[in-house]
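> pasting the structure only:
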């Protein structure tokens, strides 16, 4: 295919547009071909920045899937106000022409959209093509209160301070392990000894007691005096283990948004913590997505044949393979037969405004609804 387009990817949409125009020329009068083509156009490549509702079709790895559950997307922290709810008087024409909000569009400044039952006005240009999606009224991050660090201050757990152009989270006092108390050892039993003859001499025993007393007094005199208490050392958040450095926001990390948990991040020069789920959900086949193609099989087959024929004609109009030409002629014949009601293309029909009956050709309508030849001049 790369050799066919010769490294010019713009030829694909050109061929698709030509095939779509031919489809409309043949089927637009009696069939809802615009709605059928819109089904395929609304299938976009999966983006982790988009939050998908239930029963939405996405494209991933060249396959089409249907969402079974709500799939969450990235939500970046920001202190900018992208949307403002319309509560004051605005031009009624803007309200009347307001479109429903879609994550797949680009929004200029001042545009008003309808989101649920409320109206919102865009304050900063953003959108899908820029990879910067912000839903009206949805704020998954909340800005934290920052206190400049000062020594000898009392801090509570999870408070945030600023020091040397960086932000730190107070982790609290470190937990100390209580020492295990060993049981007192049992006294050892001493063997009885025979009394010596010197023990009976009172003078010798008295002299020994005086020597022992004199030794104890000398030991007391040699004990050093205790040192005076030194001043306490002040530790900064960079040196104190009770403080943790807060890192920058990264899409590669998963953040905890549980109640009572403060998973701080730094973005746009300030600190945020999540209050809603800011992480994208993982796509798992059979759990939150399933393989399903909502497109009409006949339209997909014939549109592909016609588009491939036009792709060859754009590159070299005089060098189209015969197989492509035969396939193109078969598809054109199918479109002609469908437009003349010679076949049933399995497509929804347009209906009359007054009777809500399916639209048919003029000749078929006259012949089917009135069998009197006098009322059909073309039969006389």
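All right, it came through fine. Because the structure is a prediction, the values reported are computed rather than measured.

> only C-alpha atoms for contact and neighbour calcs from this point on.
Will do.

> now the strands for the stretch 51-200 of the chain?
Under the criterion DSSP state E, counting those that start in this stretch, the stretch 51-200 of the chain contains strands at 57-60, 63-67, 83-85, 99-100, 106-107, 112-115, 118-122, 126-127, 141-143, 146-148, 160-163, 166-170.

> could you dump the ones you listed into a markdown table with mean neighbour count added?
As requested, those are arranged in a markdown table below (neighbours: other C-alpha atoms under 10 Å):
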| stretch | mean neighbour count |
| --- | --- |
| strand 57-60 | 19 |
| strand 63-67 | 19 |
| strand 83-85 | 18 |
| strand 99-100 | 12 |
| strand 106-107 | 18 |
| strand 112-115 | 21 |
| strand 118-122 | 19 |
| strand 126-127 | 18 |
| strand 141-143 | 18 |
| strand 146-148 | 13 |
| strand 160-163 | 19 |
| strand 166-170 | 21 |
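
> okay, pairing it with this:
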């Protein structure tokens, strides 16, 4: 699937929302088609001398805010169609676990430097090895973004609570029992009668199933939930942090302005061609010609596109030309061309 560098709002600086809707006819796939064509033109012109792929990736890998994901400081996210920079870490919610998904990988002479880093957007299968915080881990159970089950190595937010079958005996406050396939905890001792089963007693409270949509779990040892037939309580803050402008996010766009500007122009030209290839407006033709000229000038180093240059083996910027000299002496008082 093609990852877009642009978003729909980028076009509104050049064209109205109504005109853009007429071009796409409600088909969002047309954006990807046009932008992919525009991107190829940019790469063809700039890939020889510039790190254009890295600059494009800055926009392609901006993720939508997802409550399952923990975003570190410096990451960029989409929220309500706008791009924000994370200025304080945003934690995702943590799901109870009944399985050991990861195990520290111990192997003699193992080179962790060549091991892929763990990513919350990755999908992992049994036997996959990743590096996380300088430690190698091996996958013991399938997990990952595509499975809808993100498990960061060695991060456990919930602890399992001890449970017993209900019997007509004395119980302490907040003890957990199972009765007729459900779990209950003793919530109060006033008027407690150990001969009344938890279902009929007002002193016992039924424990609800874990709900990832609920975001107000308290950090208490008796904040019980049921997950996969077992009872858990939080050992740390298991709720997802909410993104708040000025608190943990700030509006910022990491994408190169020149690339964004010219990709929009080229993409609109491609969208126009999809509708009426023989009737492209003069404005779109002019914008397309100017952008292609800019790309050509940038490729020949006639202007500075504000994109990092590619480096050669000597750590100097690569060039598409070389100068040979046949000088035999560099003494300024001698003729350097005499042999």
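Okay, I see it. Fair warning: this is a prediction, and the values are worked out from it, not measured in the lab.

> circling back to that earlier point, okay if I get the strands of the stretch 51-200 of the first structure as a markdown table plus distance to residue 288 of the first structure?
Shown next, in a markdown table, are those (distance: least, C-alpha to C-alpha, whole Å):
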| stretch | distance to residue 288 of the first structure |
| --- | --- |
| strand 57-60 | 12 |
| strand 63-67 | 6 |
| strand 83-85 | 30 |
| strand 99-100 | 26 |
| strand 106-107 | 28 |
| strand 112-115 | 25 |
| strand 118-122 | 29 |
| strand 126-127 | 25 |
| strand 141-143 | 25 |
| strand 146-148 | 40 |
| strand 160-163 | 38 |
| strand 166-170 | 36 |
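
> nearest to residue 255 of the first structure, of these?
strand 141-143 (10.8 Å; C-alpha to C-alpha).

> read off where the closest one ends up in the second structure.
Under TM-score structural alignment, the counterpart of strand 141-143 of the first structure in the second structure spans residues 158-160.

> mean shift between that stretch and the first structure?
Taken over the aligned residues, the distance from stretch 158-160 of the second structure to the first structure averages 1.3 Å (mean C-alpha distance after the TM-score superposition for the first structure).

> how about the residue mapped onto residue 310 of the first structure from the second structure: what's its closest non-neighbour residue?
Residue 310 of the first structure maps onto residue 270 in the second structure, with residues paired by TM-score structural alignment. The spatially closest residue to residue 270 of the second structure, leaving aside those adjacent along the chain, is residue 34, at 5.2 Å (C-alpha to C-alpha, 6 or more residues apart in numbering).

> counterpart of the one you found over in the first structure?
By TM-score structural alignment, residue 34 of the second structure lines up with residue 15.

> just give me the match in the second structure for residue 335 of the first structure.
Per TM-score structural alignment, residue 335 of the first structure is aligned with residue 295.

> so how far is residue 346 of the first structure from residue 34 of the first structure?
15 Å (C-alpha to C-alpha, to the nearest Å).

> nope, residue 124 of the first structure is what I was after
From residue 124 of the first structure across to residue 346 of the first structure, the span is 45 Å (C-alpha to C-alpha).

> can you pull the buried residues of the helix or strand that contains the match of residue 310 of the first structure?
Assigned by DSSP states H and E, residue 270 of the second structure falls within helix 257-275. For helix 257-275 of the second structure, the neighbour count (16 or more other C-alpha atoms under 10 Å) marks 259-274 as buried.

> which other helices and strands contact it?
helix 17-24, helix 29-46, helix 282-299 (3 or more C-alpha pairs under 8 Å, 6 or more residues apart in numbering; DSSP states H and E).

> so what touches the shortest one?
Applying C-alpha atoms under 8 Å, 6 or more residues apart in numbering, the external contacts of helix 17-24 of the second structure come out as 11, 30, 31, 271, 272, 275.

> what's the angle between it and helix 29-46?
Using axes from the mean of the first three to the mean of the last three C-alpha atoms, to 10 degrees, the direction of helix 17-24 of the second structure lies 90 degrees away from that of helix 29-46.

> skipping adjacent residues, who's closest to residue 150 of the second structure in space?
Here the residue nearest residue 150 of the second structure, using C-alpha to C-alpha, 6+ apart, is residue 144, at 4.6 Å.

> wait, isn't that neighbour in contact with residue 153?
No - between residue 144 of the second structure and residue 153 there is no contact under C-alpha atoms under 8 Å: 11.1 Å.
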